[in-house]
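> The following comprises the amino acid sequence and a computationally predicted model.
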Amino acid sequence: MTLYRATDAADMVPMLIAAYCQRVGMVADTLESYLQASQQHDGAAGPTDAERSHLAGLLGEEAPKAAGERGLSRIRYRRGQHWAENAQELEEDPQKLFTKACLHGLKARLCDDVDALDSYLPPHVAEMARKVAGVLEMPQTAPA
């Protein structure tokens, strides 16, 4: 059931964030680059060797045999290692903070618990997440 819900979220969340970005006036080319449509693949086949390699890198495990070969699996393994190392550092990248705020704002709105944002987020992220939750709160009516 967790994978079922995660798949639903993976399909829905990027488009909600994209809709918000359009609403606040993000340049179309920038939004298109963030969506990375050219890098998407069908999930019906399950995880690929490259994705299993990426996970091993994230978890600090040895590279799977496929990652020892040149190619995408090796790149993804090293990327996983890099992300795991960077996760230990403070996250001040504005794009990452914005994404984090969007996800927390969406969760707070869905759970109807916007006030809880202040209890577990840094103040600047909580403020952005409140704005996202606020936009999701009001139903938008079409102009007459």
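All right, it came through fine.

> rest of the way, CA atoms for contacts and neighbours
Noted.

> Which elements pack onto the lengthiest helix in the chain?
In terms of residue count, the longest helix belonging to the chain (DSSP state H) is helix 2-23. The contact analysis (3 or more CA pairs under 8 Å, 6 or more residues apart in numbering; DSSP states H and E) places helix 2-23 against helix 28-35.

> which other helices and strands contact the helix it packs on?
For helix 28-35, the packing partners by 3+ CA pairs under 8 Å, 6+ apart come out as helix 2-23.

> Swap in 7 Å and give it another go.
Taking 3 or more CA pairs under 7 Å, 6 or more residues apart in numbering; DSSP states H and E as contact, there are no helices or strands that helix 28-35 lies on.

> want to compare, so here's the second one:
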Amino acid sequence: MGFLGTEASWFADMTLIAQTAGLLILFLGWKYAKTKNFLKHDKTAKTSVLLGGLSFIWMGFSLVSNLLSLISTTLTGILIFSHVIIGSLALFMGLFLVLGEIRKTRMFMIVAFSSWTAAMFLGVILYYILFT
């Protein structure tokens, strides 16, 4: 049992907290971009991607060892598959943006931000379905 009072493991609880913090920091970065404070925007984006990457590594073994057994044609299986695909898109787009591998255009940033938000939303739904 995790420390958030659900049936989730400690790893799942820590991942949820890290991803929530990363998304909140990303929202703060969006605010900085709107006010044209691009230095702070850059730092918050890099912090968010770092938290996302660390939580991905943190849960990577569990993801690889359990993914195929969890995917099915049930609603939960479809949610898991969607979460993995959208979350991977968000993480890798964020990583490529902060490393300068793709052009830092508004369109790419909106896609990365939107996919991260969608993946987080799906992740919270899955956490609730699987662990409460």
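Good, I have the coordinates. Keep in mind it's a predicted model, so treat the numbers as computed, not measured.

> Tell me how they score on TM after superposing.
Remark: TM-score between the superposed chains equals 0.28 [TM-score structural alignment, normalised by the length of structure 2]; 69 aligned residues with a CA RMSD of 5.2 Å.

> what helix or strand does Ala112 of structure 2 sit in?
In this structure, Ala112 of structure 2 sits in helix 106-131 according to DSSP states H and E.

> Buried by neighbour count: which residues of the longest helix of structure 1 qualify?
Pro14, Ile17, Ala18, Tyr20 (16 or more other CA atoms under 10 Å).

> same deal with stretch 108-117 of structure 2?
Of all the residues in stretch 108-117 of structure 2, those buried under the rule 16+ other CA under 10 Å are Met109, Ala112, Phe113, Ser115, Trp116, Thr117.

> who's in contact with that stretch?
Around stretch 108-117 of structure 2, the neighbours that count as contacts under CA atoms under 7 Å, 6 or more residues apart in numbering are Ile86, Gly87, Leu89, Ala90, Met93, Gly94.

> Out of those, who's the most crowded?
Gly94 (27 neighbours; other CA atoms under 10 Å).

> Name the nearest residue to Leu31 of structure 1, sequence neighbours excluded.
Ala18 (6.8 Å; CA to CA, 6 or more residues apart in numbering).

> Tyr120 of structure 1 - how many residues pack around it?
Counted with other CA under 10 Å, Tyr120 of structure 1 comes out at 9.

> what about Ala18 of structure 2, helix or strand, and which?
Applying DSSP H and E, one finds Ala18 of structure 2 within helix 10-34.

> try Ala84 of structure 1
Residue-wise, Ala84 of structure 1 maps onto helix 72-86 under DSSP H and E.

> Which strands and helices lie in contact with that helix?
helix 49-59.

> Kindly calculate the angle that the helix it packs on makes with helix 72-86.
Put simply, helix 49-59 of structure 1 runs at 20 degrees to helix 72-86, going by axes from the mean of the first three to the mean of the last three CA atoms, to 10 degrees.

> ok, so of the buried residues of helix 2-23 of structure 1, who is nearest Gly105 of structure 1?
Of all the buried residues of helix 2-23 of structure 1, Gly105 of structure 1 sits closest to Ile17, with 10.5 Å by CA to CA.

> Against Thr7 of structure 1, how distant is the nearest residue to that closest one once chain neighbours are set aside?
If the residues on either side of it in the chain are set aside, Ile17 of structure 1 comes closest to Cys102, at 6.7 Å by CA to CA, 6+ apart. Cys102 of structure 1 sits 18 Å away from Thr7 of structure 1, going by CA to CA, to the nearest Å.

> repeat for Arg76 of structure 1
21 Å.

> And for Ala56 of structure 1?
21 Å.

> Over to Trp83 of structure 1?
From Trp83 of structure 1 to Thr7 of structure 1 the distance is 22 Å (CA to CA).

> residues in contact with Cys102 of structure 1?
With CA under 7 Å, 6+ apart, Cys102 of structure 1 has these contacts: Ile17, Ala129, Val132.
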